[in-house]
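In: curious how this folds, go ahead:
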Amino acid sequence: EYLFGSNRRQTVFNIKEGQYDLDYIYHQRNIYNGTLINGYISSNRLDFGSRKLRLSGSVKTILNPVRINHSSFQPFEDSNGNGYYDVADYPRPSGVDSIPPIAIETLLKDQISPFEYAFGFDLELTEMIHAQGELSLWSDLADKGTKLIFGLNQRVVDYRHLNMGIIRFARVLPRIWHENLHFRAGIFQRAYELENQSSHKDYAVDYKINDLGISVGFGVKFGVTKNQIDFGLNLINRSDSFSSDKLITNFNLGISIGDLWFVKRRVKK
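Out: Below is the predicted model:
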């Protein structure tokens, strides 16, 4: 995977001088890129009698850590209050074009270095009922002393996700109406650790979030191409380093649509 992108940050300082109300604007721009590599493995060699067990795993790591080309532009006085740099502002652009002064360029290396691994299983209890689970862990291996200077507050440096559930799949060739239905239920736990940008009692500490939840849902298959519409409900108890617990309700609606492509080949004469 090749990661690339850019973002801009604008900081406005408002200063009142008597009857004058002036904005001083400071622009920053970041262009970033990096390369990741993924690996996957799965096996269905294990079984318990007639019950099949599929195991899977994945690893995601870096080839080139994310680096950032940072551009910092000279602040200017927005004299006419239009929010961008033009000939009415101070300092005035050179010539007739509204070209800002040359930016100060900085190359920041090894800004983000993600590493992730995951393990999962799928145990076939019956033809239609499966027990599934997954554990995934993600962390940023970049130097914790490195400070990102573009607008990211409390970036995630560690993440853990664990879920287990029971799924009843719809039958491939349903004989009665309820065999078109797909049911699922499970429990999950998520934990985030955010960079120590939060202040607690005048000193910086790591900010952690923990989610514990249950999920239920069902889907309905329809159409010749086995389209499916899904409904899901998550109830999540969230706690963090400073606040009391809170209950989050999340409702999901999704649809998957298939299509048939008929290719007709003409016989050459």
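
In: every contact and neighbour count from this point should use C-alpha atoms.
Out: Noted.

In: residues in contact with Glu105?
Out: Asn69, His70, Ser71, Ser72 (Cα atoms under 8 Å, 6 or more residues apart in numbering).

In: count of residues packed around the residue nearest to the last one when sequence neighbours are not counted?
Out: What that stands for is Ser72. Computed as Cα to Cα, 6 or more residues apart in numbering, the closest residue to Ser72 that is not its neighbour in sequence is Gln28, at 4.7 Å. Counted by other Cα atoms under 10 Å, the residues lying close to Gln28 total 20.

In: now do the same for Gln28: helix, strand or coil?
Out: Secondary structure for Gln28, judged by DSSP: H, G, I helix; E, B strand; the rest coil, is strand.

In: flag every buried residue along stretch 125-138.
Out: For stretch 125-138, a neighbour-count test (16 or more other Cα atoms under 10 Å) marks Leu125, Ile129, His130, Ala131, Gln132, Gly133, Glu134, Leu135, Ser136, Leu137, Trp138 as buried.

In: count the neighbours of the nearest residue to the second one once chain neighbours are set aside for me.
Out: To tie it back to what came earlier, the one meant is Ile129. Excluding the flanking residues, the one nearest Ile129 by Cα to Cα, 6+ apart is Arg168, at 4.4 Å. As a burial measure, Arg168 scores 19 neighbours (other Cα under 10 Å).

In: now do Thr106
Out: For Thr106, the neighbour count with other Cα under 10 Å is 12.

In: so which strand or helix has it?
Out: Using DSSP states H and E, Thr106 maps to strand 104-112.

In: hmm, His27 is touching His70, no?
Out: No. Contact criterion Cα atoms under 8 Å: His27 and His70 do not qualify, at 10.9 Å.

In: so these two - more neighbours on which side?
Out: His70 (21 against 17).

In: for the more buried one, give me its contacts.
Out: Counting by Cα under 8 Å, 6+ apart, His70 makes contact with Gln28, Arg29, Asn30, Ile31, Glu105, Thr106, Leu107, Leu108.

In: which SSE is it in?
Out: Element membership for His70, per DSSP H and E: strand 51-72.

In: ok, the closest residue to Ile229 other than its chain neighbours to Gln132 distance?
Out: In space, and not counting its chain neighbours, Ile229 is closest to Ile255: 4.3 Å by Cα to Cα, 6+ apart. From Ile255 over to Gln132 the distance is 22 Å, taken as Cα to Cα, to the nearest Å.

In: same deal with Ile248?
Out: 24 Å.

In: now the other sequence, so there's something to compare against:
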Amino acid sequence: MLLRIKVVLFSLFALLSVGFSQSLMNAFGIGSPASNFDAASMGTSPMSLLPSFQEGVSISNPVTWSQLHYTYLTGTYGGQQSEIQSGSIKNGRTYLQQIQLIIPIKKKYAFGLSIAPNTNRLYSIIGVENLVDDGIYGDSLTVRKSVSGYGGIASLKPSVAFPLTSLESMAITINYLFGSSRGITSISIDGTDYIQKEQDIYSGTIMKLFFHSKRLNYKDYGIGFYLSLERALKPLSVNRISHQPFEDNNESGNHDGSYYSDFPDLSLIPDAIQSNSIGEIDPFEIQVGLDVNIRPRLHILSEGSHWYDRGDNGHTVSVLNDKIVSLDQISFGLALFSRRLPSQILNQFHYRGGFFAKQYTLYHK
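Out: Below is the predicted model of the structure:
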């Protein structure tokens, strides 16, 4: 089954705290992939491969950073609303998208360092109440199951860019993934909650290569070709700590002691069970884009990407026993950049517009 998701996004430059709201997509696999947009890309494409910050520069593509005139420190805070195809489930969230330092060197080289969320695992799924025969006294029990979780994966990304020829350049980004999330499973029987808590710890390393060529042209149109490839140097591993279930008599949601203490007593709790490498995520991604300069300052931008997970057991870390195995994206945009030294106020602004589409595929559907 394919889940088609309509996404409405906005971004603002800001250095603000992070906040997430709940989404069903966050419960699949290691969570919903975060969209690490820079604000300038929002008018044209979600992939941020093509120049949109200014003419010839994308904040999210290190191969273009050598065209910057100054060192930049940027932060992006944004929001997203998603709707599952049936229209019956809508979710929104706001989040810190990226904090980034970029240092151009002699118009040829560049270095950058950024930190951004990689996936989000904030979710809450509450089942319907069911009447179950107790099998002994002929009574009916009211039973309801719910699952929830929070946390996610962050990424630290150093990048370096350098020229290959006078018309080609290249950049390398190493993405260090780290983080943790917590999951809570609760079964309510006639108003009494029985709770089990788990903690997942993540680690992995991903390399991404960027390539840019100015060799292409058509008539008087300059064409910039952009390519990026991503693969895992160390697949993302998931280690899990499972705590013993308990009866939440005082309705605190935590296993604690009080006058009406939870069961079993804190002194009788067995040690938590640690399971190493219960799941593994091995991503591969290719992105391709064209930047066509049709008039001075006016560019047509088009790009597409395909991401998929080559790991075979990542679904096992999900409360839904499923995961996102592929994500396809395509976009088309138009950008009119400002003049270098504008004399009129209207020429001091960048104008951008475009559309994009995303399609997710799940492991079991």
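
In: TM-score of the superposed pair?
Out: Laid over one another, the chains give 0.63 as their TM-score (TM-score structural alignment, normalised by the length of structure 1), with 188 aligned residues with a Cα RMSD of 2.2 Å.

In: related to what we said a few turns ago, over in structure 2, find the residue span the strand holding His70 of structure 1 aligns onto.
Out: Alignment note (TM-score structural alignment): strand 51-72 of structure 1 is matched to residues 221-242 of structure 2.

In: and the strands in the stretch 1-150 of structure 1?
Out: Shown for the stretch 1-150 of structure 1, the strands assigned by DSSP state E, counting those that start in this stretch span residues 2-17, 20-48, 51-72, 76-78, 104-112, 114-124, 129-140.

In: now do the same for Ala170 of structure 1: its match in structure 2.
Out: Per TM-score structural alignment, Ala170 of structure 1 is aligned with Ser338.

In: re the thing from before, quick one: the strand holding Thr106 of structure 1 to structure 2 mean distance?
Out: Here the mean offset of strand 104-112 of structure 1 against structure 2 after fitting is 2.4 Å, by mean Cα distance after the TM-score superposition for structure 1.

In: got the angle between that strand and strand 51-72?
Out: Put simply, strand 104-112 of structure 1 runs at 160 degrees to strand 51-72, going by axes from the mean of the first three to the mean of the last three Cα atoms, to 10 degrees.

In: can you confirm His178 of structure 1 is in a helix?
Out: Yes. Counting by three-state DSSP, His178 of structure 1 is found in a helix.

In: gap between the closest residue to Gly219 of structure 1 other than its chain neighbours and Val220 of structure 1?
Out: Excluding its sequence neighbours, the residue lying closest to Gly219 of structure 1 (Cα to Cα, 6+ apart) is Asp230, at 4.1 Å. Plainly put, Asp230 of structure 1 is 7 Å away from Val220 of structure 1 if you go by Cα to Cα.

In: what's the answer for Lys147 of structure 1, then?
Out: Lys147 of structure 1 is 48 Å from Val220 of structure 1, by Cα to Cα.

In: so the two - more neighbours on which side?
Out: Neighbours per residue (other Cα under 10 Å) separate Lys147 of structure 1 from Val220, with Val220 holding more: 18 against 10.

In: quick one: residues contacting the more buried one.
Out: Val220 of structure 1 neighbours (Cα under 8 Å, 6+ apart): Asn180, Leu181, His182, Gln228, Ile229, Asp230.

In: max pairwise distance over those: which two?
Out: The span of the contacts of Val220 of structure 1, defined through Cα to Cα, is set by Asn180 and Asp230 at 12.1 Å.

In: list the contacts of Pro33 of structure 2.
Out: Pro33 of structure 2 is in contact with Asn118, Thr119, Asn120, counting by Cα under 8 Å, 6+ apart.

In: quick one: which of those residues has the most company?
Out: Compared across the contacts of Pro33 of structure 2, Asn120 has the highest neighbour count, 27 neighbours, by other Cα under 10 Å.

In: compute the number of surrounding residues for the closest residue to it other than its chain neighbours.
Out: Using Cα to Cα, 6+ apart and skipping the chain neighbours, the partner closest in space to Asn120 of structure 2 is Gly152 (4.6 Å). Gly152 of structure 2 has 25 neighbours, counted by other Cα under 10 Å.

In: repeat for Ser228 of structure 2
Out: 21.

In: ok, Arg236 of structure 1 to Ser215 of structure 1 distance?
Out: Heads up, residue 236 of structure 1 is Ile, not Arg. Plainly put, Ile236 of structure 1 is 9 Å away from Ser215 of structure 1 if you go by Cα to Cα.

In: tell me which of these two has more neighbours.
Out: Using other Cα under 10 Å, the more surrounded residue of Ile236 of structure 1 and Ser215 is Ile236, with 21 against 18.

In: looks like that one contacts Val216 (just checking).
Out: No. Counting by Cα under 8 Å, Val216 is not a contact partner of Ile236 of structure 1; they are 11.9 Å apart.

In: most neighbours among the contacts of Val220 of structure 1, which one is it?
Out: Within the contacts of Val220 of structure 1, His182 tops the neighbour count with 21 neighbours, counted by other Cα under 10 Å.

In: how about the contacts made by that residue?
Out: Residues in contact with His182 of structure 1 (Cα under 8 Å, 6+ apart) are Ile167, Arg168, Phe169, Ala170, Phe218, Gly219, Val220, Lys221.

In: let's see 6 Å
Out: His182 of structure 1 sits next to Arg168, Phe169, Ala170, Phe218, Gly219 when contact means Cα atoms under 6 Å, 6 or more residues apart in numbering.

In: same thing with Asn180 of structure 1?
Out: Contacts of Asn180 of structure 1 (Cα under 6 Å, 6+ apart): Ala170, Val220, Lys221.

In: pull the distance from the host helix or strand of the second one to the chain's centre.
Out: In the assignment (DSSP H and E), Val220 of structure 1 maps to strand 203-222. Relative to the centre of its chain, strand 203-222 of structure 1 is centred 13 Å away, using Cα atoms, centre = their mean, to the nearest Å.

In: likewise stretch 220-235 of structure 2?
Out: Relative to the chain's own centre, stretch 220-235 of structure 2 is displaced by 19 Å; criterion: Cα atoms, centre = their mean.
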